[in-house]
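1. with the sequence up front, the predicted model follows.
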Amino acid sequence: MQRLTTRNGLDLPAIGLGTWPMTGSECTQAVRQALEVGYRHIDTATAYDNEAAVGQALRDSDVPREQIHLTTKVWWDRLAPKAMRQSLEGSLRALGTEQVDLFHIHWPGKDWDLARSIETLVALRDEGKARSIGVANFPLGLLHQVVETLGAPLSAIQVEYHVLLGQQPLLDYARRHDLLLTAYTPLARGQAAAQPVIQAIARKHGVLPSQVALKWLLDQDGVAVIPKAGSRENQLANLAASNVQLDDEDRAAIAGLPKDQRVVSPAFAPDWNS
C-alpha cells in the first residue's frame, strides 16, 4: 500500500479507515475486519465516542500494534492545557495503547489561548504520548499562525476534501511546510459518486464511482484519505481505489465540477476564509 512520509517522522498509509459515526460493537467489528483485509491506518477521535471500541478491535487483532497507524483528536472544548492532557490520557486508556501515532486538535477553539494550547500539544509529543501532532479544520490563516508565528512542529492537517470541495491553498501551504493532508469525508457523504461526471469516468474504466473519487485524491502528492466503511465489500473497494488509472481527460472533467460544496460545517466551525 502507498505510504506517505514527512521529514520529521510521520509515516502513514495513504488509505485509512474513518470510523465516524460507528460506535460500540459495530465499530469494533468494522475495525477488526479492516485490519484483517489489509488496513493499517485507523482514524478516531474523542468526540466519536468510539475509542474504546477501536481499542477492543486492536486487542482482538493479530496485527501488531507497531504496524498500525492510529490517529485520534481532542475536542475543541478541551483545549486548555490540563483538559487537553486529560483528554489524551483518556484516549490512550480507551485505545489500550501508550502512544498514538498522530494527535490532532479536532477544531479550533472559541475564546481560547491558542499559544498555550499549541504549547501543550507540542509538550505531549515531546513526552512521547504522540509520535506526531497536527490540527484539523484549521483555515489557512490560523494554520499559518500555528506553523510560522508559533513555530509548532506539525506533521499533518486534516480537512474535508473531495471532488466537490477545493482545498488548493491549504494543500499548497501543506506541501511547502512538509505537512501531510488527510482528506476526511472524501466521498462527500455519497454526493461524489452521484455526480454524472464521476459515474461516466467510472464506466469508462470499469470501476466504481467511489473509487474514481478516491483515486483523484490519492493521485495528489501528500494527500491521504480516510473513508468510513463498515462492510467488507466497501472496505475492499476503497483499498482497490489505488489501482485505478485516471488520465488527463478524467482529471480535466473532474476539475470542471463545482469546488465549493462543503458538507461539514457545524455551528462552531471557523470562518473558512480566514
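-> That came through fine.

2. alpha carbons only for contacts and neighbour counts from here, please
-> Noted.

3. these two touch, right, residue 211 and residue 235?
-> No: Residue 211 is beyond contact range of residue 235, at 11.1 Å (criterion: CA atoms under 8 Å).

4. any residues in contact with both of these two?
-> Shared contacts of residue 211 and residue 235 (CA atoms under 8 Å, 6 or more residues apart in numbering): none.

5. what about the helices in the stretch 1-150 of the chain?
-> 24-37, 51-60, 81-95, 114-126, 140-144 (DSSP state H, counting those that start in this stretch).

6. next up, a structure to set beside the first:
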Amino acid sequence: MNLPPVGLGTMGIDDPDAVETALSLGYRHLDTARIYGNEAVVGDGLAASDADRDAVTVATKLWVDDLGAEDAGPTARESAELLGVEALDLLYVHRPRGAYDPETTLPALDRLVDEGVVREVGVSNFEPDQLDRAIDALDAPLAAHQTELHPLFYRPELLEHAREHGYTVVAYSPLAGGRVSEIDAVVEVAEAHDVAPETVAIAWATAKEPVVTIPKASSERHLRANLAAADLDLTPDEIAAIDAVERETELFPE
C-alpha cells in the first residue's frame, strides 16, 4: 500500500482542529480506531479541511468485540458514517483476540471490499504465524500490518515478513511514549544533525523498508516537526547505532 512516510496517529485527539491543521500542513494519512472513540472527531477535521479527499488515506480499526462475521459489516459502515466517508480506505483488525477468527472474520472483510465499504484490509498487533494465516484466509491482498515500533522496541522479523509478502508496516508509537529523548544513541544522532530526538526516531523508523509511521501530535509545532522528519537522511552508521539500543520496552503488550 502506498502510504506517506509520516501520517497522523489520532489516539487521544479530541479536537477536530488538530486534524484539520495536520491536513493543512500536508498530512495525507489519518489513523484512528473504534476503541479511540474519536472517529467523528477525525471525520469533522477531514470535512473542515480543503485537502483533496482522494489524496487522504483514512484508516480505522475494528476492536475485538466487533470481529464476528455478523458484526464486522455493520460496525465498518458505522465507522464510515462517523468519519464522513463513502468508503474506508483501510480497515484493520485491531488485535487478533476476542471474536477474531481468521476463517470467519477475514471473509467478512473481503465482503466489505467487494461491496465497496472498504478499499484495503490490514491487521494490527499480529505474530508472524497469524500473519501467514491472514494472508491465506484473505482474498484481498493484505495491505498493511500496524505494529509498535520505536528505538526501544521493534521486531526485525516482522519487517522481513512484510518484505517477503509485499505489504506495508505501519509503525505506531514511534516516539516510544515520549522516551526517545532519554536514549543516548538517539540524542547523539540528534545533536549531530541539530534536530530533536523525536525527529531522529521517526527518520530511523522510516529508513527501514517497508515502514511508515503514525506519530500522534496535536500542536502545530509538533505536527510540523514530525512531518519534517521524513526529510532527514541518517547514515548507515547512525541507523546501526540506534539499532543496537537494547530493545526491552513494549508499551502496548498483548
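-> Arrived safely, thanks for sending. Everything numeric here is computed off the predicted structure, so don't read it as measured data.

7. coming back round to it: format the helices of the stretch 1-150 of structure 1 as a markdown table; extra columns: distance to residue 229 of structure 1.
-> Listed next are the helices of the stretch 1-150 of structure 1 as a markdown table, based on distance: least, CA to CA, whole Å:
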| stretch | distance to residue 229 of structure 1 |
| --- | --- |
| helix 24-37 | 7 |
| helix 51-60 | 14 |
| helix 81-95 | 20 |
| helix 114-126 | 30 |
| helix 140-144 | 29 |
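
8. need the winner for burial among those helices.
-> Highest mean neighbour count among these (mean count of other CA atoms under 10 Å): helix 51-60, with a mean of 22.

9. could you tell me where it falls in structure 2?
-> Aligning helix 51-60 of structure 1 against structure 2 (TM-score structural alignment) gives residues 39-48.

10. kindly report the same for stretch 221-235 of structure 1.
-> Counting by TM-score structural alignment, stretch 221-235 of structure 1 corresponds to 209-223 in structure 2.

11. please enumerate the strands of structure 1.
-> 3-5, 11-13, 17-18, 41-43, 69-74, 100-105, 130-136, 156-160, 180-184, 223-225 (DSSP state E).

12. ok, which of these comes nearest residue 84 of structure 1?
-> strand 69-74 (6.7 Å; CA to CA).

13. what is that closest one packed up against?
-> Judged by 3 or more CA pairs under 8 Å, 6 or more residues apart in numbering; DSSP states H and E, the packing partners of strand 69-74 of structure 1 are strand 41-43, helix 81-95, strand 100-105.

14. after superposition, how close is that strand to structure 2?
-> Here the mean offset of strand 69-74 of structure 1 against structure 2 after fitting is 0.7 Å, by mean CA distance after the TM-score superposition for structure 1.

15. what's the mean gap between the match of helix 51-60 of structure 1 and the aligned bit of structure 1?
-> Looks like 0.7 Å for stretch 39-48 of structure 2 (mean CA distance after the TM-score superposition for structure 1).

16. circling back: between the helices of the stretch 1-150 of structure 1, which gets nearest to residue 167 of structure 1?
-> helix 140-144 (9.8 Å).

17. so the closest one corresponds to what in structure 2?
-> Going by TM-score structural alignment: helix 140-144 of structure 1 matches residues 128-132.

18. now do the matching stretch: distance to the chain's middle.
-> 18 Å (CA atoms, centre = their mean, to the nearest Å).

19. same deal with stretch 182-197 of structure 1?
-> With CA atoms, centre = their mean, you get 15 Å for stretch 182-197 of structure 1.

20. nice, that's everything, thank you.
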